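Participant: Coordinates for the following, if possible.
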Amino acid sequence: MRLPADSLGYALQASARLVAEVLDGANLTDGFERMQQAHPDWAEGTRGAVRDLAWSTLREYGRGDAVLRHLLHAPPPSFVRALLLVAVHRLGQRPEQAHTVVDQAVQAVAAEMPGMRGMVNAVLRNALRQKASWADWIGVDEAARHAHPRWWLERLRRSHPERWEAVLDAGNQHPPMALRVNRRRMTVDEALAMLQQAGVPGHRLENDAVLLERPVAVARLPGHGEGLLSVQDAGAQWAARLLDARDGERVLDACAAPGGKSAHLLERADVDLLALELDPQRAERIGRNLARLGLAAQVRVADCRDLHAWWDGRPFDRILADVPCSASGVARRHPDIKWLRRDEDIGRFAAQQAEILDALWQTLAPDGTMLYVTCSVFDEENRLQIARFRARHGDAEQLPIDNRPDCQLFPNAEHDGFYFALLRKSR
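Facilitator: I've put the predicted structure just below:
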């Protein structure tokens, strides 16, 4: 049985496959890219519906799981459980569509596993009968109430006792969409006028990022294909500004893929840029992004910790160390992170970050600056990491950022969560 590609049932079926893969340990973004490649004929509406259902279901997975625990007497096959999670999420978001959602979910399971249609129909109808109890089922479980794993809650409480709930709430929202203007090609005011004329209104933020009133498909962005604009979170756009590379300087972007921050550095100044990336496929994306923007840099595939593999001994004036991390500050954009990460992963990330910092520090010129960046909100990867680094390196001076020792951005309506620390090497 093949469902029409423009039907809700088709979107439920495809998104359930993605959710099932994630719950089995797979990466959501990679899975969605593979699915798109397998369906090159998808209309934009189909692509958007599948993506929205999968991403939204996983943002609120803890809540959906709490509801299903009261409705299921035995664990069903992974696809069926994922389909029920997607359907329960849709019922919660669109109660006026209850009859359609149940009908289309039954159609979706019939197309995949016909023998389970009766079970799915019964569970969802029971869910509707007991919908008044959902809030109680969710409310008694703190992890379900906040839609984050318990270890995540505990870490946030320790790191940010005054704002942990606001951070969690922001992590459950749809992320904003921001653009970076290629300063070599047009001004921000010109870009805003171009977007307004195309029916894509936005406004300028403090760091010249353009925040759109609502997200749109990249295909709708005027000038994107011509390299006038790039999609980049407004918080991420602070990195190039804070590093503040100048014309003629030698600059290293040590963990560069997909290339947004490298491009921003090149848009702001005529620098000699080396972009390193460990993964060959991700390194190719750097080259493609730079080519679209009309920019040039040396891109190499290498582990930045292995200096013998890539460093020629010439020191860098500026280093951007946008290190691998938990990505806890961008979990709303990559909601599988919440459910795939484990508490012990944070210590492993911190150890890797320390290795990267120690290696890169050797390549920085005296009086040069390094910007340490994570998209994390956990102190072990941020403030405590920098404190330990400075204890190991007496020649490291921490420079203030906006009259503060460092800068922790929390996810909000304008940007994702990022951490920045600026370090200078003494002569």
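Participant: When you work out contacts or count neighbours from here on, use the C-alpha atoms and nothing else.
Facilitator: OK.
Participant: give the contact list for Val301.
Facilitator: Val301 is in contact with 276-280, 283, counting by C-alpha atoms under 8 Å, 6 or more residues apart in numbering.
Participant: From those, list just the buried residues.
Facilitator: Among the contacts of Val301, the ones that count as buried by 16 or more other C-alpha atoms under 10 Å are 276-278, 283.
Participant: circling back to that earlier point, adding secondary structure and distance to Ile319, write the contacts of Val301 out as a markdown table.
Facilitator: Listed next are the contacts of Val301 as a markdown table, based on DSSP: H, G, I helix; E, B strand; the rest coil; distance: C-alpha to C-alpha, whole Å:
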| residue | secondary structure | distance to Ile319 |
| --- | --- | --- |
| Leu276 | strand | 11 |
| Glu277 | strand | 14 |
| Leu278 | coil | 17 |
| Asp279 | coil | 20 |
| Pro280 | helix | 21 |
| Ala283 | helix | 18 |
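Participant: quick revisit: now distance to Ser159 too, for the buried ones among the contacts of Val301, in JSON lines please.
Facilitator: Below are the buried ones among the contacts of Val301 laid out as JSON lines (distance: C-alpha to C-alpha, whole Å):
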{"residue": "Leu276", "distance to Ser159": "31"}
{"residue": "Glu277", "distance to Ser159": "30"}
{"residue": "Leu278", "distance to Ser159": "30"}
{"residue": "Ala283", "distance to Ser159": "34"}
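Participant: Closest one to Leu423 out of these, please.
Facilitator: Leu276 (20.1 Å; C-alpha to C-alpha).
Participant: residues making contact with the longest helix seen in the chain?
Facilitator: In the chain, assigned by DSSP state H, the helix with the most residues is helix 343-361. The contact list for helix 343-361 (C-alpha under 8 Å, 6+ apart) reads 151-152, 304-307, 319, 321, 323-326, 380-381, 385, 389.
Participant: what helices or strands is the host helix or strand of Arg155 leaning on?
Facilitator: Using DSSP states H and E, the element containing Arg155 is helix 150-159. Helix 150-159 sits against helix 142-146, helix 164-171, with contacts defined as 3 or more C-alpha pairs under 8 Å, 6 or more residues apart in numbering; DSSP states H and E.
Participant: switch to 6 Å and redo it
Facilitator: For helix 150-159, not one helix or strand is in contact under the criterion 3 or more C-alpha pairs under 6 Å, 6 or more residues apart in numbering; DSSP states H and E.
Participant: Could you check the angle the longest helix of the chain makes with helix 150-159?
Facilitator: 60 degrees (axes from the mean of the first three to the mean of the last three C-alpha atoms, to 10 degrees).
Participant: buried sites along helix 343-361?
Facilitator: Per 16+ other C-alpha under 10 Å, helix 343-361 contains these buried residues: 346, 349-350, 352-354, 356-357, 360-361.
Participant: what does stretch 305-318 give?
Facilitator: Neighbour-count burial for stretch 305-318 [16+ other C-alpha under 10 Å]: 305, 315-318.
Participant: One more, so I can put them side by side:
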Amino acid sequence: MSPSEAKKSENKKTPNLRALAAKILFQVVDKGRSLADELPDAQLKLTNPKDKGLLQEICYGVLRYLPQLEYQSKEFISKPLTGKQRVFHFLILVGIYQLRYTRIPDHAAISETVSACESLKNRHMKGLTNAILRNIQRNGSDDLEQLFEHCADAIKYNHPGWLLKKLQLAYPDDWINIVSANMQRPPMWLRVNQQKISVADYLELLAQAGIEVAHQDSHSQALCLDQPRDVSTLPGFQQGLVSVQDGAAQHAAVFLNAQSSDSVLDACAAPGGKTCHIAERTPGIAKLLALDVEEHRLQRVHENLQRLQLNAQRICADAGDPNSWWDGQAFDRILLDAPCSGTGVIRKHPDIKWLRRASDIEQLVSLQGRILAAIWSTLKPGGKMIYATCSILPEENRQQIERFVAQNQDAEWLPLGDGHQRDWQILPGQDSKDGFYYAKLGKKA
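Facilitator: This is a model prediction of the structure:
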């Protein structure tokens, strides 16, 4: 085989990552698939780590700026692309994103995006794709803020209108800061496994590896890195010295404060970060049960426990149906990280903005209430429960707890601790953390 033939053969084996991005975005936006499900499968088709990273950057970026990208594309697309051509709509958005929101050289962004048409098996779309991207390149305004100044809020702030209205109502003084934080790339937080190494000693390992820490949380001991990085570069990651977990989520085990004699339930436990943190903080705990309704997600709990060399019982079942899993032995402490809208973690999961609907919130509130009532029956008198969500919507959080306490005479609202007298609503970006909510309930003896 000649060198030129070998090169052609190699090119055939390497997928065009812009084409992969367009397919992923089509599945997420039009078909309602989760980016967390679609992206990893596509990344397996790429061998170069930089290509995997660029694919992620493009997919995340298009989903962050989707309304503005749609707005810019409409000026140059006379008729909507539908049917088999629909994926090319997202390919064009991929091209616009590269031109307007990244430092990728224009010629590379345009040529690679146009080349993706062949990978998507439609060479006839090359002309249209090229023409639109060339027009964007020539005619696009350098001042994006001015370009969208008079647009509807949904376009101006890159959030669905229903969500903006909820945020404006709940946080009249903070909603702009919230949507701004949602548009940022998330920092990388670490949780040190203090069964294996002290925080001080792990900080020394990071320093030796040339990895800088931006700051350390004084209550949970969580470490925020100055720059995200591949976990393979973290000292002792495979040996279980450290895990990746947001600084907000690390307060769950702290507030739960399980003791070694306790029987503890982590309801809705997957992927297991909080289960592992409870086990790390409480060596020799009497009983730790991780419960989740999805088998494939419960497997993640197993994998995390195994890497960290920790133990917990695992059951796949519906937390809202104790008859299907509970042995009748009441728990001393329960962590309920309830299913929620995820509106506090949009910066990590920008697809949430487009997968969620206003009608979902009422259904989620109902589901949370059902699980909360069912799990409450498994808590001992005198026992304590931490209720948590990664939502920032009051109806899923404080209003949910207010209603529960009003309806259950044996429930009392307890101080969280660490200076929080009642509950704690962390907003996205606050102290560089995800949006999160915590409340502590006690069961009267």
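Participant: TM-score them against each other, please.
Facilitator: Once the chains are laid over each other, their TM-score by TM-score structural alignment, normalised by the length of the first structure reads 0.95; 424 aligned residues with a C-alpha RMSD of 1.9 Å.
Participant: what stretch of the second structure does the longest helix of the first structure fall on?
Facilitator: Aligned using TM-score structural alignment, helix 343-361 of the first structure spans residues 358-376 in the second structure.
Participant: and if you look at stretch 235-245 of the first structure?
Facilitator: Counting by TM-score structural alignment, stretch 235-245 of the first structure sits on residues 248-258 of the second structure.
Participant: chain center to that stretch: distance?
Facilitator: Distance of stretch 248-258 of the second structure from the chain centroid (C-alpha atoms, centre = their mean, to the nearest Å) equals 19 Å.
Participant: if we can go back for a sec, and the furthest pair within the buried residues of helix 343-361 of the first structure?
Facilitator: Among these, the pair separated by the greatest distance (C-alpha to C-alpha) is Ile346 and Trp361, which sit 22.4 Å apart.
Participant: Sketch out the helices for the stretch 251-400 of the second structure, chain order is fine.
Facilitator: 251-256, 273-281, 295-308, 352-355, 358-376, 398-407 (DSSP state H, counting those that start in this stretch).
Participant: would you list every one of the helices in the stretch 51-200 of the second structure?
Facilitator: Under DSSP H, counting those that start in this stretch, the stretch 51-200 of the second structure gives helices at 66-74, 86-101, 106-119, 125-139, 144-147, 153-156, 161-170, 175-182, 199-208.
Participant: among those, which is nearest Val192 of the second structure?
Facilitator: helix 199-208 (6.2 Å).
Participant: Could you check how far the closest one is from the centre of its chain?
Facilitator: 27 Å.
Participant: Check stretch 394-413 of the second structure too.
Facilitator: Put simply, stretch 394-413 of the second structure sits 26 Å off its chain's centre (C-alpha atoms, centre = their mean).
Participant: quick check: it aligns to which part of the first structure?
Facilitator: Going by TM-score structural alignment: stretch 394-413 of the second structure matches residues 379-398.
Participant: What is the end-to-end distance of stretch 287-306 of the second structure?
Facilitator: For stretch 287-306 of the second structure, the first-to-last residue distance is 17 Å (C-alpha to C-alpha, to the nearest Å).
Participant: what's next to that stretch, contact-wise?
Facilitator: By C-alpha atoms under 6 Å, 6 or more residues apart in numbering, the surrounding residues in contact with stretch 287-306 of the second structure are 263-272, 312-318.
Participant: from these, which ones fall inside strands?
Facilitator: Among the contacts of stretch 287-306 of the second structure, DSSP state E puts 263-267, 313-316 in strands.
Participant: between these, which is nearest Ala116 of the second structure?
Facilitator: Nearest to Ala116 of the second structure among these, with distances taken as C-alpha to C-alpha, is Cys316, at 42.0 Å.
Participant: And the closest one, how far from Leu291 of the second structure?
Facilitator: From Cys316 of the second structure to Leu291 of the second structure the distance is 6 Å (C-alpha to C-alpha).
Participant: same question, Phe76 of the second structure
Facilitator: 51 Å.
Participant: can you check Asp143 of the second structure too?
Facilitator: 50 Å.
Participant: Could you do Gln400 of the second structure as well?
Facilitator: In terms of C-alpha to C-alpha, Gln400 of the second structure sits 22 Å off from Leu291 of the second structure.
Participant: quick one, what contacts the aligned partner of Ala331 of the first structure in the second structure?
Facilitator: Counting by TM-score structural alignment, Ala331 of the first structure lines up with Ile346 in the second structure. By C-alpha under 6 Å, 6+ apart, the contact set of Ile346 of the second structure is Asn182.
Participant: Tell me how many other residues crowd the equivalent of Ala170 of the first structure over in the second structure.
Facilitator: Residue pairing (TM-score structural alignment): Ala170 of the first structure is matched to Ala181 of the second structure. The tally of other residues near Ala181 of the second structure (other C-alpha atoms under 10 Å) stands at 23.
Participant: How about Ala181 of the second structure: what's its closest non-neighbour residue?
Facilitator: Gly429 (5.4 Å; C-alpha to C-alpha, 6 or more residues apart in numbering).
Participant: Surely the one you found touches Asn182?
Facilitator: No: contact criterion C-alpha atoms under 6 Å: Gly429 of the second structure and Asn182 do not qualify, at 7.8 Å.
Participant: So for these two, which residue has more residues nearby?
Facilitator: Asn182 (27 against 21).
Participant: Let me know the distance separating the residue nearest to the more buried one when sequence neighbours are not counted from Ser180 of the second structure.
Facilitator: Nearest non-adjacent residue to Asn182 of the second structure, counting by C-alpha to C-alpha, 6+ apart: Arg347, 4.4 Å away. Look at Arg347 of the second structure and Ser180 of the second structure: by C-alpha to C-alpha, they are 9 Å apart.
Participant: Neighbour count for the two, which is higher?
Facilitator: The neighbour count for Arg347 of the second structure versus Ser180, taken as other C-alpha under 10 Å, is higher for Arg347 (25 against 14).
Participant: In the second structure, point out the residues matching stretch 210-222 of the first structure.
Facilitator: Mapped onto the second structure using TM-score structural alignment, stretch 210-222 of the first structure spans residues 223-235.
Participant: what's the matching residue for Ser56 of the first structure over in the second structure?
Facilitator: So Ser56 of the first structure corresponds to Gly61, using TM-score structural alignment.
Participant: Spatially nearest residue to its match (excluding sequence neighbours)?
Facilitator: Per C-alpha to C-alpha, 6+ apart, closest to Gly61 of the second structure is Tyr97, 7.1 Å.
Participant: and that neighbour, what pairs with it in the first structure?
Facilitator: Using TM-score structural alignment, Tyr97 of the second structure sits opposite His89 in the first structure.
Participant: what's around that match, how many residues?
Facilitator: Neighbours around His89 of the first structure, by other C-alpha under 10 Å: 23.
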